[in-house]
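**Q** After the sequence you'll find the predicted model.
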Amino acid sequence: MGKISYDKVIKNKELQIYIRQGNDVLGALGYTDHSIAHVSKVAETAGRILKKLGYDDHLIELAKIAGLMHDIGNCVNRTDHSHSGALMAFYLLQKWNADPEDIAIIITAIGQHDEATGTAVDPVSAAVILADKCDVRRNRVRNPVINTFDKHDKVNYAAESSKLSIDTEKKTIILDIKLDESICTIMDYFEIFLQRMIMCKRAGEVLGLQFKAKANGHKIC
């Protein structure tokens, strides 16, 4: 058994295939982008959150690996993808001779990241949830026809920019979004993503932070 590293995992060809297939599946179903661009952004953001809060380098590395692997279950099915993804990750991590303690932390984060069934239970799962649910941006939308957008396309396309920042003194983590309200109003955003924001609130609490969200300068939670 041994330590695994994010740099090695992100270069693994087998994992890249599962990520690509999962993204293709979601594309065929009309979902937003879940490609390597999304999962690597989640990985880097999760790592940045824990680093900002002073967690050790090894836990930061595990958060980045969990973020990178969190959506591989989509190649099986969108439904329950967090659970199938955790089982796939378990198989891969064992094959890579990762320490059982590391495997346990990573698959917990993957298995808990979906709002339908999961919640933050430790620092790694909390960081992955915050990084994933706050990745709201226009270039995740793959549908080229605006008037056929579903509610998630609308929210993501309306997001001209988004930023997740931590104030360690005030113990807050803030999602600040600039929305084009001609596409999606602040109320629409809040209605559509309410469950995700509640999930982020819980994740912030696990990290000792108060989660806040702002859209166009207005506090929404």
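**A** Ah, there it is.
**Q** use CA for all of it now, contacts and neighbours both
**A** Noted.
**Q** next one: the longest helix along the chain to chain centre, how far?
**A** Criterion DSSP state H: the longest helix present in the chain is helix 186-206. On the basis of Cα atoms, centre = their mean, to the nearest Å, helix 186-206 sits 13 Å off its chain's mean C-alpha point.
**Q** Which strand or helix spans the residue nearest the centre of the chain?
**A** In the chain, the centroid-proximal residue (Cα atoms, centre = their mean) is D132; its distance is 1.5 Å. Element membership for D132, per DSSP states H and E: helix 123-133.
**Q** which strands and helices sit next to that helix?
**A** Packed against helix 123-133 by the contact rule (3 or more Cα pairs under 8 Å, 6 or more residues apart in numbering; DSSP states H and E) you find helix 36-52, helix 57-69, helix 100-112, helix 186-206.
**Q** now what about it, what contacts it?
**A** Residues outside helix 123-133 that contact it (Cα atoms under 8 Å, 6 or more residues apart in numbering): 41-43, 45-47, 49-50, 59-60, 62-63, 66-67, 105-106, 108-110, 112-114, 119-120, 196-197, 199-200, 202-204, 206-207.
**Q** was I right about G204 contacting I174?
**A** No. If you go by Cα atoms under 8 Å, G204 and I174 don't touch, sitting 9.8 Å apart.
**Q** Return every residue with contacts to both of those two.
**A** By Cα under 8 Å, 6+ apart, the residues touching both G204 and I174 are F211.
**Q** another structure for you, compare them:
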Amino acid sequence: MDVLTLLQQDEVVSAFIKLSDQFLGSLGFTEHGFRHANLVGRIAHNVLHHLGADDELSDLAAVAGYLHDIGNVVTRANHGLSSAWIAYDALRRLEVDPYRIGLVLSAVGNHEEQYGSAIGPVGAAVILADKSDVHRSRVRKGADTTADIHDRVNDAVTHSFLRVDADAASITLELELDTERSTVIEYFEIFLDRMVMCRRAARTLGCDFRITANGVPLG
């Protein structure tokens, strides 16, 4: 059985992801539960796979993506670091090779835009996957989207897709926005730092980073 499947079945990991989402919900943050964990893992895997990485590296990106936010069970502040320590414990229990654990830890510990950086392909893939998950399904039920810009912007995104074109050496975040709910300007108002981080991550992978909104290229 592969490592990701074992993690998805692990009682401790599952409990911590569930509690992380509950804690962040009580603080007014968007969804950070199993949906986000699985999606980031899947996108991170696909980014490396489409760029020609081997299965082992792509699988490690999936593992790092799945675990990247688990440290929110401890605290939101510096959760990349607490996530890395929890990931270390989980992977050691599964007797994963220390070198592979190290690749996961560096990716998990560097995914936050406040202090992280794209260290290697696994870390770059996790950054791109995490920051591209903007969608109305992340907005909490009952949230006042008119009062909070983060909820409003997420609620306005009806479709998001991270397209990897190995031939063109480009990675494009394709967004469909309901401009009656929010605007492209508001999107960049809150996510500019994340998009800069995505550009650097794409460069680590030898690609350009692009964004389109409603089919229109931006930047």
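**A** In hand now; what should we look at? If you're wondering where the values come from, they're calculated on a predicted model, not measured in any experiment.
**Q** Just give the TM-score of the two.
**A** TM-score for the superposed chains, counting by TM-score structural alignment, normalised by the length of structure 2: 0.96, backed by 219 aligned residues with a Cα RMSD of 1.4 Å.
**Q** picking that back up, show me what the residue nearest to the centre of structure 1 aligns to in structure 2.
**A** With TM-score structural alignment as the criterion, D132 of structure 1 lines up with D130 in structure 2.
**Q** can you tell me how far that match sits from V47 of structure 2?
**A** 12 Å (Cα to Cα, to the nearest Å).
**Q** now swap in I149 of structure 2 and tell me
**A** 29 Å.
**Q** Those two - which one has more neighbours?
**A** Higher neighbour count among I149 of structure 2 and V47: V47, with 29 against 16, using other Cα atoms under 10 Å.
**Q** Would you enumerate the residues in contact with that one?
**A** Contacts of V47 of structure 2 by Cα under 8 Å, 6+ apart are S58, A125, V164.
**Q** got it, and I65 of structure 1?
**A** Contact partners of I65 of structure 1, counting by Cα under 8 Å, 6+ apart, are S5, Y6, V9, A43, I106.
**Q** Show me which of these is closest to K178 of structure 1.
**A** A43 (22.8 Å; Cα to Cα).
**Q** Please say which position in structure 2 that closest one maps to.
**A** So A43 of structure 1 corresponds to G41, using TM-score structural alignment.
**Q** Does that match touch S58 like I think?
**A** No. Using Cα under 8 Å, G41 of structure 2 makes no contact with S58, being 9.6 Å away.
**Q** and D122 of structure 1, how many neighbours does it have?
**A** Neighbour count for D122 of structure 1, taken as other Cα under 10 Å: 14.
**Q** counterpart of it in structure 2?
**A** So, by TM-score structural alignment, D122 of structure 1 is matched to G120.
**Q** Identify the residues contacting its match.
**A** T204, L205.
**Q** Check G118 of structure 1 too.
**A** So G118 of structure 1 contacts G111, Q112 (Cα under 8 Å, 6+ apart).
**Q** okay, G204 and I174 of structure 1: which has more neighbours?
**A** Shown here are G204 of structure 1 and I174; by other Cα under 10 Å, G204 has more neighbours (24 against 21).
**Q** which one in structure 2 is aligned with that one?
**A** G204 of structure 1 maps onto A202 in structure 2, by TM-score structural alignment.
**Q** so what's that match up against?
**A** Contacts of A202 of structure 2 (Cα under 8 Å, 6+ apart): A124, L128, S170, I171, D208, F209.
**Q** of those, closest to Q22 of structure 2?
**A** L128 (24.4 Å).
**Q** Can you report how many residues lie near the alignment partner in structure 1 of S14 of structure 2?
**A** S14 of structure 2 maps onto Q16 in structure 1, with residues paired by TM-score structural alignment. When counting by other Cα under 10 Å, one arrives at 18 neighbours for Q16 of structure 1.
**Q** State the three-state secondary structure for R163 of structure 2.
**A** State at R163 of structure 2, reduced to three classes by DSSP: H, G, I helix; E, B strand; the rest coil: strand.
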